[in-house]
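Colleague: no sequence for this one, just the structure:
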C-alpha cells in the first residue's frame, strides 16, 4: 500500500521540485497528492482522510497561498495524525514561530539545495524533526539564554547566515548615515522598497516582472549586505534611508 503525501504549493515549478524531493527522500511506494490552494488542500484532506492506516501520512505546506495562509490549514489539523511540515521561503521569526504554534512538525526552506531538503525529510524516518539548518540555528539562538556561550568556538563560523559572529549574536543595526545601503544594487534597492511596504515575494515578482526565486535571491543578498535577518529589520533600515 502506498504512502499518501499531500503537497500544498501554489507555484507549479516549486510544487514539481518538492515532488522530486519527496520521491527521492523515501523508498516507500508513494501517492503524491498536489494542491495549489487552501480550498483544494482541504478538499483533498476530506477525500483521502487522515487515519493512520490509509490516510495522508505527510503534508508539505506552503504559507502564502492565493486564497489564504497555510497556517490556517495547520490550525485546522492540529493534533491530527499527518506529519505537517512547512515548506516556505521565509526564515524570519514572524513566520517560523506562529507556524510551529499552529502545529507544524517541521520547517523547511525551499531555497535549500535539493540534497539538503532530501536529507532533512529523511529525518522523519529516524524520528527527528525536519528542520532546515538555518531554522535549527534560529531556534537554538532563540531559546538559548542571552549570556550562554557554551558552543565550541570552532562551530561559531557556521552561524554566519544569521548575520552575527555566533549562535547568540543579534544583527547589529546599521547607522543610517554610514552609507551601507549604498552597496545595494538598484535592483536590490527596488526589492527592499517593495519589501518594506509589505508586498509578498510573489507580488514583488509580478511588479518587477521577474521570477519569484530571483526576488528571493535579491532578498538573501539584501539581508547579507545589511546584516539583518528579517523583513522588519530591513524595513527599519529602508525607512531610515528614505526608501519608504
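Modeller: Structure received. Since we're looking at a predicted model, the values are computed, not measured.

Colleague: Could you use CA atoms for every contact and neighbour count after this?
Modeller: Fine.

Colleague: which element is residue 7 on?
Modeller: Assigned by DSSP states H and E, residue 7 belongs to strand 3-8.

Colleague: contacting residues around the next helix or strand after that strand?
Modeller: The C-terminal neighbour of strand 3-8 among helices and strands, as given by DSSP H and E, is helix 12-25. Taking contacts as C-alpha atoms under 8 Å, 6 or more residues apart in numbering, the residues outside helix 12-25 that touch it are 7-9, 30, 32, 34, 36, 110, 114, 117-119, 121-122.

Colleague: dropping in the other structure now:
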C-alpha cells in the first residue's frame, strides 16, 4: 500500500524501443494523477531504477533485446521477490503470447497489449495500485489453451492441492477472485464487509504462498474452477 494515497502514482517504464518509451511517457503525462519517474531500456536496469525512483507501478516490456539478456519475465521475477516491490504490468504485442502467462506467474499484476488506448493504460495503472488485476478473461483463456495437456494436468493437480489447504469460506472467496469479481461484489454475494473480504484474501495469499490476487486467480483457473 502506498504511504500517501493522495500523491500521484509513480510509474517506471521499461522497454527497449525508444519510440515506445517516448510514446508511453507522453501518453501517461496527460493523466494528472500519474507521474513518470523514469524510463529504462533493459531488464538489467530495472532493480537499480526501482531503488532510485521508488515507483508504485512498473510497465514492463516482455521481450527485450538488452545487452545482458535479461527479459521482462526474469526482471519481473527478480523485482517481485524484493520486499516492498512495486506492482508490475507487463506489455506485449500478442494477446496469445505464452510469455505473458509466465510473466503473470512471476508476480506481475496483469498485462496490457501495446495497442491499448491511452485511457485503458491509465486505468490499468490505477487498478493495480488499488489491488485490482488488469487481466482480460478472453486473453487468459487463450493463454491457458496454449499449455500442453501434460503441463495443464500437472498445474491442475498442484492448484487443487493449494486450494485444499484453504477453509471452506476461504475457497469461496478464492473462487470469486478467480471469476474476476471485485471486492465489493464478493462482499455482497458472500454477505460480508469489503474489509472482511480483503482480510480473507490476505490470509489466502499467505496460506498459498502467493504474491497477489492475479496469481490466486490463475490458481483457480488451473484447478478448473474459474
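Modeller: Looks like it arrived, so ask away. None of these values were measured; they are calculated from a predicted model.

Colleague: superposed on the second structure, where does the strand holding residue 7 of the first structure end up, distance-wise?
Modeller: Here strand 3-8 of the first structure, set against the second structure after superposition, deviates by a mean of 2.0 Å using mean C-alpha distance after the TM-score superposition for the first structure.

Colleague: on that earlier part again, so can I have CSV of the contacts of helix 12-25 of the first structure showing distance to residue 214 of the first structure and neighbour count?
Modeller: Below are the contacts of helix 12-25 of the first structure laid out as CSV (distance: C-alpha to C-alpha, whole Å; neighbours: other C-alpha atoms under 10 Å):
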residue, distance to residue 214 of the first structure, neighbour count
7, 23, 25
8, 21, 27
9, 18, 27
30, 31, 14
32, 27, 18
34, 24, 20
36, 21, 18
110, 13, 20
114, 17, 14
117, 20, 24
118, 23, 20
119, 25, 15
121, 25, 23
122, 28, 19
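
Colleague: of the residues you listed, closest to residue 217 of the first structure?
Modeller: Top of the list for closeness to residue 217 of the first structure, among these and by C-alpha to C-alpha, is residue 110 at 12.0 Å.

Colleague: now that closest one: how far from residue 19 of the first structure?
Modeller: Counting by C-alpha to C-alpha, to the nearest Å, the gap between residue 110 of the first structure and residue 19 of the first structure amounts to 12 Å.

Colleague: Over to residue 208 of the first structure?
Modeller: Here residue 208 of the first structure is placed at a distance of 28 Å from residue 19 of the first structure (C-alpha to C-alpha).

Colleague: which of these two has more neighbours?
Modeller: Under the criterion of other C-alpha atoms under 10 Å, the comparison of residue 208 of the first structure against residue 19 puts residue 19 first, with 18 against 15.

Colleague: Return the residue of the second structure aligned against the more buried one.
Modeller: Applying TM-score structural alignment, one finds that residue 19 of the first structure aligns to residue 25 in the second structure.

Colleague: repeat for residue 123 of the first structure
Modeller: With TM-score structural alignment as the criterion, the equivalent of residue 123 of the first structure in the second structure is residue 127.

Colleague: And the helix or strand hosting that match, what does it pack against?
Modeller: Assessed by DSSP H and E, residue 127 of the second structure sits inside helix 118-129. Contact here means 3 or more C-alpha pairs under 8 Å, 6 or more residues apart in numbering; DSSP states H and E; on that basis helix 118-129 of the second structure packs against helix 18-28, strand 57-61, strand 87-92.

Colleague: Go again with 10 Å.
Modeller: strand 9-14, helix 18-28, strand 34-40, strand 57-61, strand 87-92, strand 110-113 (3 or more C-alpha pairs under 10 Å, 6 or more residues apart in numbering; DSSP states H and E).

Colleague: Residues in contact with it: which ones?
Modeller: Helix 118-129 of the second structure is contacted from outside by 1-2, 5, 9-11, 23-24, 26-31, 33-34, 56-59, 86-89, 108-116, 130, 132-135, 214, using C-alpha atoms under 10 Å, 6 or more residues apart in numbering.

Colleague: Which members of those are classed as buried?
Modeller: Neighbour-count burial within those applies to 9-11, 24, 28, 34, 56-59, 86-89, 108-112, 114, 132-135, 214; the criterion is 16 or more other C-alpha atoms under 10 Å.

Colleague: residues contacting the residue lying closest to residue 3 of the first structure once chain neighbours are set aside?
Modeller: The spatially closest residue to residue 3 of the first structure, leaving aside those adjacent along the chain, is residue 30, at 4.8 Å (C-alpha to C-alpha, 6 or more residues apart in numbering). The neighbourhood of residue 30 of the first structure, defined by C-alpha under 10 Å, 6+ apart, consists of 1, 2, 3, 4, 5, 22, 23.
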